[in-house]
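In: Below: sequence and its predicted model.
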Amino acid sequence: MTTGTILVIDDDREMRASLEHLLQSAGYDTVIAKNGLEGLEALQKNAPDVILSDVRMPGMDGLEFQLKVRETSHVPVVLISAHGDIPMAVGALQNGAYSFIEKPFAPRRLLGILKNALRMKRLEDSTILLQSRLAELTDLERILIGNSAQINAVRDTVFDFALSRANVLILGDTGTGKELVARALHDLGTSATAPFVPVNCAAIPPERFEETVFGTSENPRGLMSQADHGTLFLDELTSMPFQTQAKFLRAIETKQYQRVGETEVQTVELRVISAASDKITQRVADKTFREDLLFRLNTLDIVLPCLADRGEDVLLLFRHYMQRLSQLYELPIPKLTNDDIAALMSYDWPGNVRELQNVAERRVLAERRGGGSVRHAIERQAPLQPFPETLREAVAAFERELISRAIQDKDGRMDDVAAVLGIGRRTLNEKIVKLGLDKEALLKG
């Protein structure tokens, strides 16, 4: 491992060769330029740690060169001056050069100056990185609002994981903010300018899942192609059809895939962020979700807390949404009474942050008719919020379990399975596809 990279600029060939030998013997990499213009080009191409430049050169002297460097870079410049060039070197120091050394000089003294310049450069780099990351952390606090220990832990984890390109699985109940966290991971990462492609797996018909994800000859821009070099976010991961899971696993393992109906291999480079409830382990146990795919997607994981477990964050979030929604609807911000606060803190928020936002919106809109109460806003929406989704999930889970057991009990004889379930063979086949069941996997289990 080298000590660092030094850009050497001098119009004297023998001096360049001498400096190059000295620096390489001391463990440095070197980049060589004959004049200031070549030096500026080398600076853009090589990103050196320190610049060592002669003061007096044809075309562009060391002072002018140093000023050009300062316009675009914070790389320290060390100038080599002859006795008559000292006033010019002092002027360069006043304009930001790091140091100068007068000819003739002792090699040990030059190496000492370069060592100190390199140490300062790395300290400045660390400071700039820290400032950048602190700014990102401030942005993250605006996105993931709250002061509770639980949300602070989530913010720390997002902050740590953002710079990784490893796949992430986000676990949490409905309304806990899984897509918000996924977007934060992307926006704070190294591919923030690349595409972020969200997809709700439950919203894609099972029979169209593969063509939607991988594309076709008629529609080559599938989701994998759209997310190339960026992030593919798979929400409702457990709704991915079982028959598609093996192909998707191969694609993310090999970074290659084929469009539906084609043999040509496409390459892709992306990060997969997935979201699911903690029921995914049950889906693996039921053999309706591949364990090897889960391992591949679960390189890193983030567990989001329920809103009811976040204590005072409930009130903080509610005030935040009321303020934002009041601005949106151009209505006064409602004043919270003690009864309002008690209602907020005693409710269990089954729909989590999403439900709280809905209640805040109802409370703000009530200002149009003179006001209202938080308790009334909760009572009006509570039966409507999570019930339909929970019912659909319960029915699907019941059907999945019933059909799976029947297939195993009847050793895969589908006519017998349909008969014992009291449905037609065609209906049975449709349900197997819709629920993502795999007969062979069930029989092997």
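Out: Yep, that arrived. Numbering: from 1, shown residues only.

In: make it CA atoms for all contacts and neighbour counts henceforth
Out: OK.

In: Need the single longest helix in this protein, by residues.
Out: helix 107-143 (DSSP state H).

In: I'd like to know which elements that helix is packed against.
Out: With contacts defined as 3 or more Cα pairs under 8 Å, 6 or more residues apart in numbering; DSSP states H and E, the packing partners of helix 107-143 are strand 50-54, helix 149-161, helix 178-187.

In: can you rerun that using 7 Å?
Out: Packing partners of helix 107-143 (3 or more Cα pairs under 7 Å, 6 or more residues apart in numbering; DSSP states H and E): none among the helices and strands.

In: Flag every buried residue along it.
Out: Within helix 107-143, the residues that qualify as buried by neighbour count (16 or more other Cα atoms under 10 Å) are 110, 113-114, 117-118, 120-121, 136-137, 140.

In: Give me the secondary structure label for the residue lying closest to E20 once chain neighbours are set aside.
Out: Excluding its sequence neighbours, the residue lying closest to E20 (Cα to Cα, 6 or more residues apart in numbering) is T30, at 6.5 Å. On the three-state scheme (DSSP: H, G, I helix; E, B strand; the rest coil), T30 is labelled strand.

In: ditto for the one 10 residues further on
Out: Secondary structure state of L40, per three-state DSSP, is helix.

In: do the same with S274
Out: Three-state assignment for S274 (three-state DSSP): strand.

In: isn't it right next to L232, touching?
Out: No: proximity of S274 to L232 does not meet the contact threshold set by Cα atoms under 7 Å, at 8.2 Å.

In: thinking again about what came up before, among the buried residues of helix 107-143, which one sits closest to E269?
Out: Minimum separation from E269 among the buried residues of helix 107-143 (Cα to Cα) is found for E136, which lies at 24.8 Å.

In: Could I get the full set of helices for the stretch 301-445 of the chain?
Out: In the stretch 301-445 of the chain, helices defined by DSSP state H, counting those that start in this stretch lie at 313-329, 338-346, 352-365, 374-381, 387-409, 414-421, 425-435, 439-444, listed in chain order.

In: Below is structure B, check it against A:
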Amino acid sequence: MNDFRILLIDDDRLFRNSLVDLIEAAGWKAKPLARATEAARWITQFAPDVILSDVRMPEMTGLELLKDLKNAPPVVLISAHGDIPMAVEAMNEGAYSFVEKPYDPKRLLLILSHAAEQHRMRESNQRLKERLQELSGLDVRLLGETPEMVGLRQTIAIMTQSASPVLILGETGTGKDLVARLLHDTSDRCDGPFIAINAAQVTAAQLPVVAQAAAGGTLFLDEISACPMDIQPALLRLCESQEVFLPDAVSPEKVDLRILSATNEDTAQAVRDGRLRQDLLFRLEGLSIKLPTLAARLDDIPLLAQRFLSDSAKAFGVSAVDLTQDDISALIAHSWPGNVRELRNVVDRFLMSAQQGTPRMADAISGVDHDGASKPGLREAVAAFERQMIGRAIQENAGRMDDAAADLGIGRRTLNEKIVKLGLDKDALL
């Protein structure tokens, strides 16, 4: 049962009382008023989800109230003298709906329920946006208000004060690379380089090069459990004594760096399987962080989704979209095997579908359109659109690139870069 709050305004005492009985029988709270002039004060004190007001009243009519209210909850007008011009005027002034007396109780409750739900959803989205604006530092880059995320930020804040190696553990898509970057950016090495490599693909020749490149800063080794066994002795030396052997060198060279590593595997199992040296693991996990899955922090999903929607809308120059209650319900109900990375991709698909019609988060999660066709991500769709626009401009200008760039409203250099990035064949277009 919803606990909606309804502000009732009607100068007819008997009719007003009958409305109160109807509202309270539905399990909602009602605040009855005889005059619209009292509405502003009670909007502040009672915080209604919707206002139900008669139209013809002394001192101030319902239409005058509607025009007078600013940033108020939805207003539903009800009148025994309703006609089409009055209803049209009411809707033009921003009324949520117009109901004639005598009314159908079920229909009235349905209208009030939808209006109240819309108001709460709008307020929820506003709170999310305000919260995003308030966040700073680690809060902004490592978003979330669940105990898991609050604890994670506190742990990172402590670890930034240490020079010890850190092993970051977590499933795919939980943000291990983001945490590594935060550990660097909030440390006293933040002005030094941050070098990230895939430990599964590094060679012996590459290791001293990347170690030197990270001198004075941080070396981040991703997928450390898959590091080739023949590289692990050199990596152990780097961890223990911060030394590397350069090609043809007779003695090691010192490098000043902090080592961070990450894996989505069970490191103890990797040791038992003979894929990861026990002594190397001991050195790498001087400190360790276990990142929570997205399924373990469901309460963070609306905030994350709203942030990703805002970021993607800005990045691709499209209109922002607010989440509905159905959207949030679909997000919460999903299991998120791909974690935060999957959520970002889902948000991109949802935003793209919003540019083409009415979006449904459930479709974005499943990755299909209403007709069951596979739905591309926002980046793929934008790239396809750019290919079409650039190809058409090149054809219409008979290959004259300066003219094509002018038609597209971009510089010649930018056009050339996009042609290369999008894999366009200019000759094939002409």
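Out: Cool, the structure landed. In this text, all values refer to a predicted model and were calculated from it rather than measured experimentally.

In: re the thing from before, of the helices of the stretch 301-445 of the first structure, which stretch is the most buried?
Out: The highest average neighbour count among the helices of the stretch 301-445 of the first structure, using mean count of other Cα atoms under 10 Å, belongs to helix 352-365 at a mean of 22.

In: can you tell me what part of the second structure that helix aligns to?
Out: With the alignment judged by TM-score structural alignment, the segment of the second structure matched to helix 352-365 of the first structure spans residues 339-352.

In: with the first structure superposed, average distance for that stretch?
Out: Plainly put, stretch 339-352 of the second structure ends up 0.5 Å away from its match in the first structure on average once the two are laid over each other (mean Cα distance after the TM-score superposition for the first structure).

In: Touching that stretch from outside, list them.
Out: The set of residues external to stretch 339-352 of the second structure that reach it, using Cα atoms under 7 Å, 6 or more residues apart in numbering, is 173-174, 293-294, 305, 308-309, 312, 336, 359-361, 364-365, 376-378.

In: hmm, 6 Å instead?
Out: Under the criterion Cα atoms under 6 Å, 6 or more residues apart in numbering, residues 173-174, 294, 364-365, 377-378 lie in contact with stretch 339-352 of the second structure.

In: Distance of the equivalent of K279 of the first structure over in the second structure relative to A40 of the second structure?
Out: Using TM-score structural alignment, the equivalent of K279 of the first structure in the second structure is D266. Between D266 of the second structure and A40 of the second structure the distance is 60 Å, computed by Cα to Cα, to the nearest Å.

In: Those two: which is more packed in?
Out: When D266 of the second structure and A40 are compared on other Cα atoms under 10 Å, the one with more neighbours turns out to be A40, at 14 against 11.

In: ranges for the strands of the second structure?
Out: With DSSP state E applied, the second structure shows strands at 5-9, 29-33, 50-54, 75-79, 97-100, 166-169, 194-198, 218-222, 243-244, 253-254, 258-263, 287-290, listed in chain order.

In: can I get those strands in a markdown table with distance to A383 of the second structure?
Out: Putting the strands of the second structure into a markdown table (distance: least, Cα to Cα, whole Å) gives the following:
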| stretch | distance to A383 of the second structure |
| --- | --- |
| strand 5-9 | 47 |
| strand 29-33 | 51 |
| strand 50-54 | 43 |
| strand 75-79 | 43 |
| strand 97-100 | 42 |
| strand 166-169 | 34 |
| strand 194-198 | 27 |
| strand 218-222 | 29 |
| strand 243-244 | 43 |
| strand 253-254 | 46 |
| strand 258-263 | 32 |
| strand 287-290 | 36 |
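
In: do you know which of the ones you listed lies nearest F385 of the second structure?
Out: By Cα to Cα (comparing all of those), the closest turns out to be strand 194-198, at 32.6 Å.

In: thinking again about what came up before, for the match of K279 of the first structure, give me its contacts.
Out: Taking Cα under 6 Å, 6+ apart as the definition of contact, D266 of the second structure has no neighbours.

In: hmm, back to that, between the strands of the second structure, which gets nearest to A405 of the second structure?
Out: Nearest to A405 of the second structure among the strands of the second structure is strand 194-198; the distance by Cα to Cα comes to 36.4 Å.

In: ok, average deviation of that closest one from the first structure?
Out: Relative to the first structure, strand 194-198 of the second structure is 0.8 Å off (mean Cα distance after the TM-score superposition for the first structure).

In: In the first structure, what range does that strand match?
Out: Following TM-score structural alignment, the aligned partner range for strand 194-198 of the second structure in the first structure is 196-200.

In: Quick one: distance of the matching stretch to the chain centre.
Out: A distance of 13 Å separates the centroid of the chain from that of stretch 196-200 of the first structure, by Cα atoms, centre = their mean, to the nearest Å.

In: try stretch 338-356 of the second structure
Out: 9 Å.

In: go on, stretch 317-332 of the second structure?
Out: Relative to its chain's centre, stretch 317-332 of the second structure lies at 10 Å (Cα atoms, centre = their mean).

In: circling back: now the strands of the second structure as JSON lines including mean neighbour count and distance to L152 of the second structure?
Out: Shown next, in JSON lines, are these (neighbours: other Cα atoms under 10 Å; distance: least, Cα to Cα, whole Å):
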{"stretch": "strand 5-9", "mean neighbour count": "24", "distance to L152 of the second structure": "38"}
{"stretch": "strand 29-33", "mean neighbour count": "19", "distance to L152 of the second structure": "40"}
{"stretch": "strand 50-54", "mean neighbour count": "27", "distance to L152 of the second structure": "40"}
{"stretch": "strand 75-79", "mean neighbour count": "25", "distance to L152 of the second structure": "44"}
{"stretch": "strand 97-100", "mean neighbour count": "19", "distance to L152 of the second structure": "47"}
{"stretch": "strand 166-169", "mean neighbour count": "24", "distance to L152 of the second structure": "11"}
{"stretch": "strand 194-198", "mean neighbour count": "18", "distance to L152 of the second structure": "21"}
{"stretch": "strand 218-222", "mean neighbour count": "25", "distance to L152 of the second structure": "19"}
{"stretch": "strand 243-244", "mean neighbour count": "22", "distance to L152 of the second structure": "31"}
{"stretch": "strand 253-254", "mean neighbour count": "14", "distance to L152 of the second structure": "33"}
{"stretch": "strand 258-263", "mean neighbour count": "25", "distance to L152 of the second structure": "15"}
{"stretch": "strand 287-290", "mean neighbour count": "16", "distance to L152 of the second structure": "8"}
